[in-house]
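Trainee: Any chance you can model this:
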Amino acid sequence: MENTGQNSPLGNHTTLVEFILIGFSDLPKLQGLLFGVFLILYIFILMGNSLIIVITKVDPSLQTPMYFFLRNFSFLEICYVSVTLPRLLADLWRQYGNISFLACAIQMYFFLILADTECFILTAMAYDRYVAICNPLLYPVIMNNKLCIQLALICWTTAVPMQIGLLSVIFSSPFCENNQMNHFFCDVPPIVQLICGDTFVIEMLAYVIAAFVVIIPFLLILGSYMKIISTILKLPSATGRTKAFSTCSSHLMVVTLFFGSGIIVYFRPKSTHSSGLDKYFSLMYSILIPVFNPIIYCLRNKDVMVALGKFLQKWIVL
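Mentor: Reported below is the predicted structural model:
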């Protein structure tokens, strides 16, 4: 996250009243098409993830810890994408991406805490799969209702205080006269580029927080899956191995897409840094992952497909 601002700093950063989100204005002929595509994606995200929430709540066969965390994850995806997509749609519609200083700070805060929460929930889901496959006899005892609720609360609340410190440091810094941000929402890398002066402290703080909420959860998930794969390969039945792999494959796909794109944006070396490239990588973890979630968990999960069929049949009869 290097500082590329070439203008002199403002006398007082509070005089900066707004930023300009360039977004996809470099594609003027595609504004209408992009608006239509993102609107369809947003509707699909809302409907698909809402459907998962309803199905996993009402179907008796899906009242397990695995689907409890999936329900949390789907609700998180709705909140997560609603922080950025409505604003992007409004900017595409009016073809002007101005956002106030305060609105930018608020958007960044909620985006960061929801992204952090997603990392934690994906880790909790990996732990659930680890216990289910590596300790199946103790699974009902370990993954009891109390522990599931406690893990969910930890996931939803841990990131809230951490990001307050980062945002206070970022938005108390002096900004340059150039207020144009080559992005479609207020994220850390493009904002830091607009800060004048030394950004070393901000970058180090951002890296430390990112390491805590991204690298550590990713390593925990990786460790869980190493144990899971080792256990699955020892199963004597080919049918058992196939079933065990199928219960993990959906989660593993989401983890790979989300963490992979996030690590590329936040931990890529400065020598290869490009705000324009970051913008397109951000599409992956901010919009496309919430789109893939209902597809992956419905089409690749027989239990969810059966429950969906029963749910739709019930409503069609009504």
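Trainee: rest of the way, CA atoms for contacts and neighbours
Mentor: Noted.
Trainee: Now the residue positioned nearest the centre of the chain: closest residue in space, sequence neighbours ignored.
Mentor: Taking C-alpha atoms, centre = their mean, the centroid of the chain lies closest to residue 115, which sits 4.2 Å from it. Distances taken as C-alpha to C-alpha, 6 or more residues apart in numbering place residue 80 nearest to residue 115, at 7.1 Å, with adjacent residues excluded.
Trainee: want to put them side by side, so please do this one too:
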Amino acid sequence: MEPANRTRLSEFILLGLSDKPAHQTLLFWIFLPMYLVTLVGNLLIVSAILTDAHLHTPMYFFLCNLSLVDVLFSSTTVPKMLANLHTRSRAIPFAGCLAQMYTFHLFGTMDSFLLAVMAIDRFVAIVYPLRYSTIMSPRVCGLLVGIPWTVTNVQSIVHTTLMARLTFCAGAEIPHFFCDLMPLLKLSCSDTRLNELVVFVFGLFMGFSPLLCIVISYVCIFRAVFKIPSAQGKWKAFSTCGSHLTVVSLFYGTIFAVYLQPASASSAQKDKAAALMCGVVIPMLNPFIYSLRNRDMKAALRKLAMTVLPSHA
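Mentor: Here you go, the predicted structure:
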């Protein structure tokens, strides 16, 4: 029989980024514009790709998915964080906490898989240019996106189901600005060994397989590019990868930079820094990275603006 103090909590308290009122006001006005830019920028990318027939290619199909996932990923944590900062109320219901955990891991992992899929696309385009349209058929593109969606959903369902069966009796305060796996496990007074094993197995596969795929793709790309005799040909081949390489460097560079800090930096602070960069800053920057140096995307955005905005001529 369980001890009397093992009661199931109905809500958690998110400690957030700061408990000082002045800091909370400042943080609210920092992250609100960033979130709005993320929404507008990524939705513009999605709209431009959907409405411009010239962009109905595998590369832009994957970019459209990435922009949509960035919107959903950012919307998983930022609106609740902004509401808590604005109202000074930091409570989140138990069911809402599980839902936030589910969607964060779904969209966060999907982000990394889409970066891997886009690396594969660039690999085929550069190494097998004459067979590109045959290899990257609509069916293959659908599978390259559909399989990651399935795998990431399975991961999130397993994590959420295992978390829902736990009992929490070590207090309700989560030292984070959203509900995440490890902070929740630390609050549980149940046996969490199975949860921790599943976190390790999924983390190993979901964390390293996209990165390994990206590294292998770019090793093959660099080998193929260096065989091109002309400097102009090399530059043209590399230019098609520039935006993707920038985003990959930001995404994985942030993770490595945060978690390779000295041990003096607390685990909670590292988790917050990584979540803010990957879930707030990078989704905001992606539309600029993919549009500023891309003539086709800039042309599609101009066409979209001319269609939406009334002419004053």
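Trainee: What lines up with the residue nearest to residue 115 of the first structure in the second structure?
Mentor: Aligned by TM-score structural alignment, residue 80 of the first structure pairs with residue 73 of the second structure.
Trainee: For that match, give me its contacts.
Mentor: 103, 104, 107, 108, 279 (C-alpha atoms under 8 Å, 6 or more residues apart in numbering).
Trainee: Can you tell me the SS state at it?
Mentor: Look at residue 73 of the second structure: counting by DSSP: H, G, I helix; E, B strand; the rest coil, its state is helix.
Trainee: That one and residue 65 of the second structure, how far apart?
Mentor: Relative to residue 65 of the second structure, residue 73 of the second structure is positioned 12 Å away (C-alpha to C-alpha, to the nearest Å).
Trainee: go on, residue 222 of the second structure?
Mentor: The gap separating residue 222 of the second structure from residue 65 of the second structure is 26 Å, by C-alpha to C-alpha.
Trainee: which of the contacts of residue 73 of the second structure are buried?
Mentor: Neighbour counting over the contacts of residue 73 of the second structure (16 or more other C-alpha atoms under 10 Å) leaves 103, 104, 107, 108, 279 as the buried ones.
Trainee: Just give the closest residue to the first one, not the sequence neighbours.
Mentor: What that stands for is residue 103 of the second structure. Nearest-residue entry for residue 103 of the second structure: residue 76, 6.4 Å, with adjacent residues in sequence omitted and distances by C-alpha to C-alpha, 6+ apart.
Trainee: So what's the residue count around that neighbour?
Mentor: Residues lying near residue 76 of the second structure (other C-alpha atoms under 10 Å) number 22.
Trainee: That one: helix or strand, and which one exactly?
Mentor: Secondary structure here is read from DSSP states H and E; on that basis residue 76 of the second structure sits in helix 58-87.
Trainee: Name the residues of that helix that come out as buried.
Mentor: By neighbour count with 16+ other C-alpha under 10 Å, helix 58-87 of the second structure contains the buried residues 58-78, 80-82, 84-86.
Trainee: Repeat that for stretch 196-205 of the first structure.
Mentor: Those would be 196, 199, 202, 203, for stretch 196-205 of the first structure by 16+ other C-alpha under 10 Å.
Trainee: Aligned against the second structure, show me the partner of the third one.
Mentor: Under the alignment (TM-score structural alignment), residue 202 of the first structure maps onto residue 195 of the second structure.
Trainee: Could you list which residues are in contact with that match?
Mentor: By C-alpha under 8 Å, 6+ apart, residue 195 of the second structure lies in contact with 159, 162, 163.
Trainee: and the first one, how many residues sit next to it?
Mentor: Residues within reach of residue 159 of the second structure, counting by other C-alpha under 10 Å, total 21.
Trainee: Who are the contact partners of it?
Mentor: When contacts are counted by C-alpha under 8 Å, 6+ apart, residue 159 of the second structure touches 102, 181, 195, 198, 199.
Trainee: counterpart of it in the first structure?
Mentor: Matched across to the first structure, residue 159 of the second structure falls on residue 166, judged by TM-score structural alignment.
Trainee: Distance of its match relative to residue 108 of the first structure?
Mentor: The value you get for residue 166 of the first structure to residue 108 of the first structure, if C-alpha to C-alpha is used, is 10 Å.
Trainee: I'd like the next helix or strand past the helix or strand residue 168 of the first structure falls within.
Mentor: Following DSSP H and E, one finds residue 168 of the first structure within helix 159-171. Next along the chain after helix 159-171 of the first structure, taking DSSP H and E as the criterion, comes strand 180-181.
Trainee: so that following strand corresponds to what in the second structure?
Mentor: Strand 180-181 of the first structure maps onto residues 173-174 of the second structure, going by TM-score structural alignment.
Trainee: which other residues reach the matching stretch?
Mentor: Counting contacts by C-alpha under 8 Å, 6+ apart, the residues outside stretch 173-174 of the second structure that touch it are 12, 13, 14, 15, 183, 184, 187.
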